[in-house]
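Participant: sequence? don't have it. structure:
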């Protein structure tokens, strides 16, 4: 099977890309060869397929929110060719049998490459560590209790030592439940003004401090999910300066929104961790720019319409993001002149691949899997829920004008969007 992509912009040049048997065979100014199919990029930008290390596809157990098929189609629509799926489905992916089931289901139902996490502890509680070695042998990309902080230091330390023994990362949702105070948004003046219970930033930073000490002692690769506070950024910065094997991610909603923008009881602004203060948001941007934060991850969290209606007191935590992430990042960081496209690709492709050792994700080099995306970077469009392929429409960015529209996504040379 041969595919020829014509007239793609790459490194300020117009090139043709020949794909043979799912791999990139040639990248040249002009390729004239008979192929099975031809795609004309019309001088639009070609980039390596994006990689998201943090998604929720809700399947099995919550298919009314999302399925592996709808989630992977949404990912392709967003320009993503590889994603790492969280284990907090029903039943939880906390044993080898359920893990093998998820591998088969991801492969059968997905239109992109879906890597699977296993849970740190049984049923996402903080008591018994799962069979990390067996799930690692089956292909687990890492281990996480995302959606729940691991409340027991002993459980986390045991998991870290096991993860270290099989060279897999621990991916931590850091949240001390005793400091959450039943909060539905960030604790502060805006929560008080709206009469809503606030979640203390200490719930994140205090557990992160604990985990960083444990990670240093165990020697494991420790990855911090959805960093949201200035204290967390500084803790990661210090840990890295001391040589700890620590990486961190930030989500677009924490980069572009903060609690000062919550002017009413608005469930679309409810996520966990919550939107923090303007000072926290600036610290996150600074941490991303100086390399303290390694990558951008969406924490794509679809919910049904009814679950995101009403009050923040009762609505579900979480927002979708996999179809808007690149556009938001490109518009705010690259189009504004803050960074160049290559820097953005380090945050959304190269660092995720390198830090998580994703050997079969293509990076737009000859011989790589043909995982690539054609983007229109020149014409603005407005984010619209009706364009989403995800079942979830719960985005706080609906209506925003952005640049970076996905025109086509190829996975192993096969058109996924």
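Facilitator: That came through, no problem. The structure presented is a predicted model; accordingly, all values stated were derived computationally and were not measured.

Participant: for the rest of this, base every contact and every neighbour count on C-alpha atoms.
Facilitator: Will do.

Participant: endpoints of stretch 301-320, how far apart?
Facilitator: Taking CA to CA, to the nearest Å, stretch 301-320 runs 5 Å from one end to the other.

Participant: the strands in the stretch 1-150 of the chain, which residues?
Facilitator: With strands called from DSSP state E, counting those that start in this stretch, the stretch 1-150 of the chain shows them at 2-10, 13-20, 23-28, 37-40, 45-48, 50-55, 80-85, 113-116, 143-144.

Participant: export those as a markdown table, with columns for mean neighbour count and distance to residue 270.
Facilitator: A markdown table is the format used below for the strands of the stretch 1-150 of the chain (neighbours: other CA atoms under 10 Å; distance: least, CA to CA, whole Å):
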| stretch | mean neighbour count | distance to residue 270 |
| --- | --- | --- |
| strand 2-10 | 21 | 38 |
| strand 13-20 | 22 | 43 |
| strand 23-28 | 19 | 41 |
| strand 37-40 | 13 | 41 |
| strand 45-48 | 24 | 32 |
| strand 50-55 | 26 | 17 |
| strand 80-85 | 28 | 21 |
| strand 113-116 | 22 | 26 |
| strand 143-144 | 28 | 22 |
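
Participant: between the ones you listed, which gets nearest to residue 243?
Facilitator: strand 143-144 (21.8 Å; CA to CA).

Participant: against that first model, consider the following:
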């Protein structure tokens, strides 16, 4: 099948320029000022909107199998497509966990059957994503693991992390870590300022940074690619910066919510502001922004974590941790950072598409080029749109961004040249 995306604007050398795109059999065949519609099967009029490589999110939570009431592979991947994402990395906090080739294969088959975007599946580091019994790393790589993570749980025992890094390094695979020393969280749910204001328990920043420091030393010792999930503290940014200067193979991500919000935004006991790690101080938020700008932090990843309304009811003290992100990430970041001149559009696309693909060696994602799969998102950068919960395709509506007026709404998403979302 031949299809043309006409009258679009693409990024070239940091500038938006008018280009048409020819897609044939799911692959980008030509990008030119004008491509005729003769002998093509379909023409998509982009109506002067921004045509981009599909976005890449290396950190999402699809709750199937185990908690389909929160999200399914179908609803989660539809939400991703709604947000302009065409490739995602799905975390392994599932039941049963993908800790064996059999379990991993079963999830991969479900991803391929029900997913409308490309889903790369993480395997666990330890059996059932807990304790200290390591999984069979070579067998899980052979079975198709994207990388190894116990996301949601930090690895508490240093020897367990050290030995997992040794195994992953031999296989040229990444260890992707939720950095959290449980003994230093003290059962807390919020950063210090908000915790004091609302009379709730504090989760200190040191719970994150102390474990990140330990892991960076172990990464140096083993030579593994070590990736830090959802950095939240200025102290963590500082040690990542030092590690990179020392030549240690460390990469890191930051979430949209940690870039957009600080604990000063938590005015009431609202569980939609409860996530792990918690929103930190305004100085931490600024450090995260600076970390992106200077290359200390490599990419943006949503940590899309859907929950039921019941999970997010009541008090921050008792509600589940987590915030959705797939459907609000690009438009919120574009509105708050690109429209205000803090980031350029090219930087945002780099952090949300090109860099995650390159860091995780996804050669078939993150770039809008001839010969690449036609994984494409079309965004309306010009017209304002109010975020409404009724428009979300995720089962989860647990985000404080509902009601915001944004620019950059997704008009259409294509995966392998096929339309998987249309406004």
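Facilitator: Alright, I've got the coordinates. The shown structure was predicted, so the numbers you read here are calculated from the model rather than taken from an experiment.

Participant: just to revisit the earlier point, pipe the strands of the stretch 1-150 of structure 1 into JSON lines and attach distance to residue 231 of structure 1 per row.
Facilitator: Formatted as JSON lines, the entries for the strands of the stretch 1-150 of structure 1 read as follows, by distance: least, CA to CA, whole Å:
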{"stretch": "strand 2-10", "distance to residue 231 of structure 1": "39"}
{"stretch": "strand 13-20", "distance to residue 231 of structure 1": "43"}
{"stretch": "strand 23-28", "distance to residue 231 of structure 1": "43"}
{"stretch": "strand 37-40", "distance to residue 231 of structure 1": "48"}
{"stretch": "strand 45-48", "distance to residue 231 of structure 1": "33"}
{"stretch": "strand 50-55", "distance to residue 231 of structure 1": "22"}
{"stretch": "strand 80-85", "distance to residue 231 of structure 1": "27"}
{"stretch": "strand 113-116", "distance to residue 231 of structure 1": "30"}
{"stretch": "strand 143-144", "distance to residue 231 of structure 1": "22"}
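
Participant: closest to residue 181 of structure 1 out of these?
Facilitator: Across these, closest to residue 181 of structure 1 is strand 143-144 (CA to CA), at 23.3 Å.

Participant: packing partners for the closest one?
Facilitator: strand 170-172 (3 or more CA pairs under 8 Å, 6 or more residues apart in numbering; DSSP states H and E).

Participant: tell me where structure 1 has helices.
Facilitator: Ranges of helices in structure 1, per DSSP state H, are 68-77, 96-109, 132-138, 153-165, 189-194, 202-218, 230-241, 252-256, 278-289, 325-329, 341-345, 351-355.

Participant: which bit of structure 2 covers the fourth one?
Facilitator: Read it as helix 153-165 of structure 1. Under TM-score structural alignment, helix 153-165 of structure 1 corresponds to residues 158-170 of structure 2.

Participant: how about the fifth one?
Facilitator: The counterpart of helix 189-194 of structure 1 in structure 2, using TM-score structural alignment, spans residues 193-198.

Participant: could you find the counterpart of residue 300 of structure 2 in structure 1?
Facilitator: In structure 1, residue 300 of structure 2 lands on residue 296 (TM-score structural alignment).

Participant: geometric centre of structure 2: which residue is closest?
Facilitator: What sits nearest the mean C-alpha location of structure 2, by CA atoms, centre = their mean, is residue 301, with 2.6 Å.

Participant: relative to residue 60 of structure 2, how far out is that one?
Facilitator: Going from residue 301 of structure 2 to residue 60 of structure 2 by CA to CA gives 8 Å.

Participant: burial measure for residue 290 of structure 1, as a count.
Facilitator: 11 (other CA atoms under 10 Å).

Participant: one more: residue 188 of structure 1?
Facilitator: If you count neighbours by other CA under 10 Å, residue 188 of structure 1 ends up with 18.

Participant: what sits against it?
Facilitator: residue 198 (CA atoms under 8 Å, 6 or more residues apart in numbering).

Participant: aligned to residue 400 of structure 1, what sits in structure 2?
Facilitator: Using TM-score structural alignment, residue 400 of structure 1 pairs with residue 404 in structure 2.
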